[in-house]
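> compute the structure for the input listed below.
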Amino acid sequence: MSGPLRGSEPDHPSPDGVRERKVVKPTPPELMEDAGTGLDYGIRPDRAPGYITPIDRFFLRSHAPTPHLDAARWSLRIEGSGVREPITYTYADLWDHFPLISMVRTIECAGNRRVLFGEEYERKFEGTQWGRGAISTAEWTGVRLRDLLEPAGITPKAREVMPEALDEIQARRPMPLAKALADDTLLALAMNGETLPLDHGYPARVVVSGWLGAASIKWVGRIEVSEHPLHVPWNTEDYVLIGPDYPPQAPSLGMPITGIPVASLVELSWPARLRPVPQVIRGRAFAGENQVTAVEYRLDEGSWQEASLAPPEIPGAWVRWQFSWDPQPGDHIIRVRATDDQGHTQPDTVPWNELGYCYHPVLSHPIRVESTT
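Okay, the predicted model is just below:
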């Protein structure tokens, strides 16, 4: 396995011994969870105030330090066997010559909840040690990817499209042509109404709705359109499900991950401490390319009950849910399960895979309710 892909190396020390930051924005512990790589920071589930994740706490996942790119000298090159004529766009071209659209979409890392996966199997997986915070939602504004590809003349045999980053390791991951041409596959220039921040892909990044976060390449400088399958470490060695339940798809070591499975998140710390007073328990649920249609909860050994869903309910984005609870002092367990519009419900367990990806079963969230006496 290629170690640098996982961003698990320690921060580079500077000559005076002070740790150099690999990201630009502040990542204070009261807002973000440090995954220990110097590159990767998750949201704190108990610090998610609204439907849209503020930029200051939107999770960070990178394979190399944030590059500092100059938009005035930046360009986007579209080329490969799947286009008739390569084409290059400037930053101004994107703003001035194409329709801009905005869409709300959630991005989740396939390794989200890897630490909890490891606890279930009593082992530590390689890769970023995510708890529950490798997921966030933003309003993305930019140009549909198909509007940029079509002027290059897509050939009849074109089958895959691969954005490539301008970071140190040229992060890249292919997708089928149909996904690249979808209405909600975007080359984003802005995030939550602001110019795309450096850490989140400035000058431009791809947003691939409903797919694992690794597909939404940041700092894009090149897009290859190919008439042949494209194989890179990000779909053969990493970001693949490897294990007895996942037959290899040569040359991949396993099953390349595409869409994200349905899962839910409780907006409490882990473990949580509550007071014995009536309160509202809240959370989020996300189903990748699909739409969450129902969320149920279970208190201790009680029966499953339906939680209330709050608008908006958008395919490709999370949905908020809530229920009221009058907890009694003592130790409790909250379990939550979500169901999507394709009939997929969170399972009780998921098969083991070598890299600890796509862990999405019903979780037993520990709660201690402390007496006021």
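> only C-alpha atoms for contact and neighbour calcs from this point on.
Will do.
> which SS class is the closest residue in space to Asp70 that isn't next to it in sequence?
Among residues not flanking Asp70 along the chain, Pro203 sits closest, at 7.8 Å (CA to CA, 6 or more residues apart in numbering). Here Pro203 is recorded as coil under DSSP: H, G, I helix; E, B strand; the rest coil.
> hang on, Pro203 packs against Pro67?
No. Contact criterion CA atoms under 8 Å: Pro203 and Pro67 do not qualify, at 10.3 Å.
> want to put them side by side, so please do this one too:
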Amino acid sequence: MSNDTSGIEKPTPNDWFSIPEHGENSNAETRLAELEGYITPSSRFFVRSHNPTPTIDAASWHLRLYGDGLAEPMELDYAALQAMRQTEITRAIECAGNARAFFAEHYGQQAGGAQWHTGAIGVARWAGVRLRDVLENAGVTAHACDVLPVGLDHKAFARPLPITKAMADDTLIALRMNGERLPADHGFPARLVVSGWLGAASIKWLGEIQVSTQPLHTHWNTRDYTLAGPAYPPQPPADGIPITVMPVMSVIELDWNAELSAGTRTIRGRAFSGEGRVARVEYAVNDDPWRNATLEEPNIAAAGVRWVFSWTADPGEHVVRIRATDENGHVQPETVPWNDHGCLYNAIIAHTVRVTG
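Next up is the predicted model:
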């Protein structure tokens, strides 16, 4: 049986996806309990789109580059990008609203937006052209400040990057995902992959790139995808602090209110940090002390690591908690401050598991 996701092209069966409450029909959350292996298959990769997936013909598509931060405007077609030197990276993409549903659990009220649990994250092998190479071919100047990629969805989603991030070695214009042509729902014919940053920075269905000598602003870095609220001072023209790097986070590969049979069970999950490799993952069952989980290979910066531990599960209802620490010493907190847009919820989550006799 499939979910109601008419804005998405690929199948979204209930076995693989759940639909976040208050999400548009172009959003689908991966059921982590159904994943195997380090890489998330494209067919099971979560979908977060602000508009329905557009239909784009690669034969007539082109990428337009312009702005006062370039020596001259330039256009590239699909064949031209394919002919450039290709680079492959393994990176995670995570929605900044991942785990938003837990604001309601902690604060007693929902933060605005789709009520994701923890399945709005995936890891893939992305291949394409370094954005830096494209910008250098267009004659990016020393005075360039911001880069604004714009999507070809019907509302032209756009969010700027500072030139330093645009020129990073692992910021790609991706043409392939997991060894195959980009699927439509994930940005065909070309998308950005901005390593370690919120998913909204990795613009899908790329159509144009403006390079400016002045700071650029859109709705998506001034009125959304910001940390706004009592704990966060505004940074005008933004209503809060624009989100960039994703924090350290861990997820359990179990459904919510999972049911297991009693006995020795292997519990798996994933941990991720936008700022480096994961150094440690710990688990605690009920009121037991924290213990170290085993980290598996690979462990890739800005892509994450899988972890595992063995649990002798007795009948009854249990609470499992996980916390991750990255190589820079960032640790998942017990709580996070409220923010109006419900972003960056990376607090330790109590995961209820019912064990049957």
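> re the thing from before, what's near enough to touch the residue mapped onto the residue nearest to Asp70 of the first structure from the second structure?
Matched to the second structure by TM-score structural alignment, Pro203 of the first structure sits across from Pro189. Residues counted as contacts of Pro189 of the second structure (CA atoms under 8 Å, 6 or more residues apart in numbering) are Ile56, Ala58, Trp61, Tyr78, Leu175, Arg181, Leu182, Trp205, Leu206.
> what do you get if the cut-off is 7 Å, keeping everything else the same?
Ala58, Leu175, Leu182, Trp205 (CA atoms under 7 Å, 6 or more residues apart in numbering).
> how about Ser75 of the first structure?
Residues near Ser75 of the first structure by CA under 7 Å, 6+ apart: Thr88, Tyr89, Thr90, Tyr91, Gly221.
> CSV for these, including secondary structure?
Below are the contacts of Ser75 of the first structure laid out as CSV (three-state DSSP):
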residue, secondary structure
Thr88, strand
Tyr89, strand
Thr90, strand
Tyr91, helix
Gly221, strand
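> what about those residues, which one has the most neighbours?
Neighbour counts for the contacts of Ser75 of the first structure, by other CA atoms under 10 Å, peak at Gly221, which reaches 22 neighbours.
> for the aligned partner of that residue in the second structure, which non-adjacent residue is spatially closest?
Aligned counterpart of Gly221 of the first structure in the second structure: Gly207 (TM-score structural alignment). Spatially, and ignoring its direct neighbours in sequence, Gly207 of the second structure is nearest to Leu63 (5.0 Å; CA to CA, 6+ apart).
> just give me the match in the first structure for that neighbour.
If you follow Leu63 of the second structure across to the first structure using TM-score structural alignment, you land on Leu76.
> now Gly7 of the second structure
That one, Gly7 of the second structure, aligns with Lys22 by TM-score structural alignment.
> so what's the residue count around the closest residue to its match other than its chain neighbours?
Counting by CA to CA, 6+ apart, Pro65 is the residue found nearest to Lys22 of the first structure once chain neighbours are left out, at 4.5 Å. The tally of other residues near Pro65 of the first structure (other CA under 10 Å) stands at 18.
> cool, Arg181 of the second structure as well?
If we define neighbours as other CA under 10 Å, then Arg181 of the second structure has 16 of them.
> kindly report the same for the one 3 residues further on.
Neighbour count of Ala184 of the second structure, defined by other CA under 10 Å: 18.
> residues contacting the residue nearest the centre of the second structure?
In the second structure, the centroid-proximal residue (CA atoms, centre = their mean) is Glu94; its distance is 1.4 Å. For Glu94 of the second structure, the contacting residues are Ala120, Ile121, Gly122, Leu198, Gly199, by CA under 7 Å, 6+ apart.
> that one matches what in the first structure?
Looking across to the first structure (by TM-score structural alignment), Glu94 of the second structure lines up with Glu108.
> so what's that match closest to, chain neighbours aside?
Here the residue nearest Glu108 of the first structure, using CA to CA, 6+ apart, is Ile135, at 4.2 Å.
> I'd guessed the one you found sits against Ala110; true?
No. Using CA atoms under 7 Å, Ile135 of the first structure is not in contact with Ala110, being 9.5 Å away.
> helix or strand next in line after the longest helix along the first structure, which one?
Identified as the longest helix of the first structure according to DSSP state H is helix 114-121. Following helix 114-121 of the first structure in sequence order, the next helix or strand is strand 135-144 (DSSP states H and E).
> show me the strands in the stretch 251-357 of the second structure, by range?
258-261, 263-272, 278-285, 291-292, 294-300, 304-313, 316-326, 350-356 (DSSP state E, counting those that start in this stretch).
> which residue numbers in the first structure go with the fourth one?
Counting by TM-score structural alignment, strand 291-292 of the second structure pairs with residues 305-306 of the first structure.
> by how much does that stretch deviate from the second structure on average?
By mean CA distance after the TM-score superposition for the first structure, the fitted stretch 305-306 of the first structure averages 0.5 Å away from its aligned residues in the second structure.
> circling back: gap between the residue nearest to the centre of the second structure and Val47 of the second structure?
Glu94 of the second structure sits 10 Å away from Val47 of the second structure, going by CA to CA, to the nearest Å.
> same question for Ser195 of the second structure.
Relative to Val47 of the second structure, Ser195 of the second structure is positioned 18 Å away (CA to CA).
> what residue of the first structure matches up with Pro233 of the second structure?
In the first structure, Pro233 of the second structure lands on Pro247 (TM-score structural alignment).
> wait, I meant Gly263 of the second structure
Counting by TM-score structural alignment, Gly263 of the second structure lines up with Val277 in the first structure.
> its match contacts Ser324, correct?
No. Using CA under 7 Å, Val277 of the first structure makes no contact with Ser324, being 10.7 Å away.
> distance check, Trp318 of the first structure against Pro65 of the first structure.
As judged by CA to CA, Trp318 of the first structure and Pro65 of the first structure stand 28 Å apart.
> list the contacts of the match of Gly7 of the second structure.
When contacts are counted by CA under 7 Å, 6+ apart, Lys22 of the first structure touches Gly38, Leu39, Pro65, Thr66.
> now these as TSV including distance to Glu313 of the first structure?
Listed next are the contacts of Lys22 of the first structure as TSV, based on distance: CA to CA, whole Å:
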residue	distance to Glu313 of the first structure
Gly38	34
Leu39	31
Pro65	35
Thr66	33
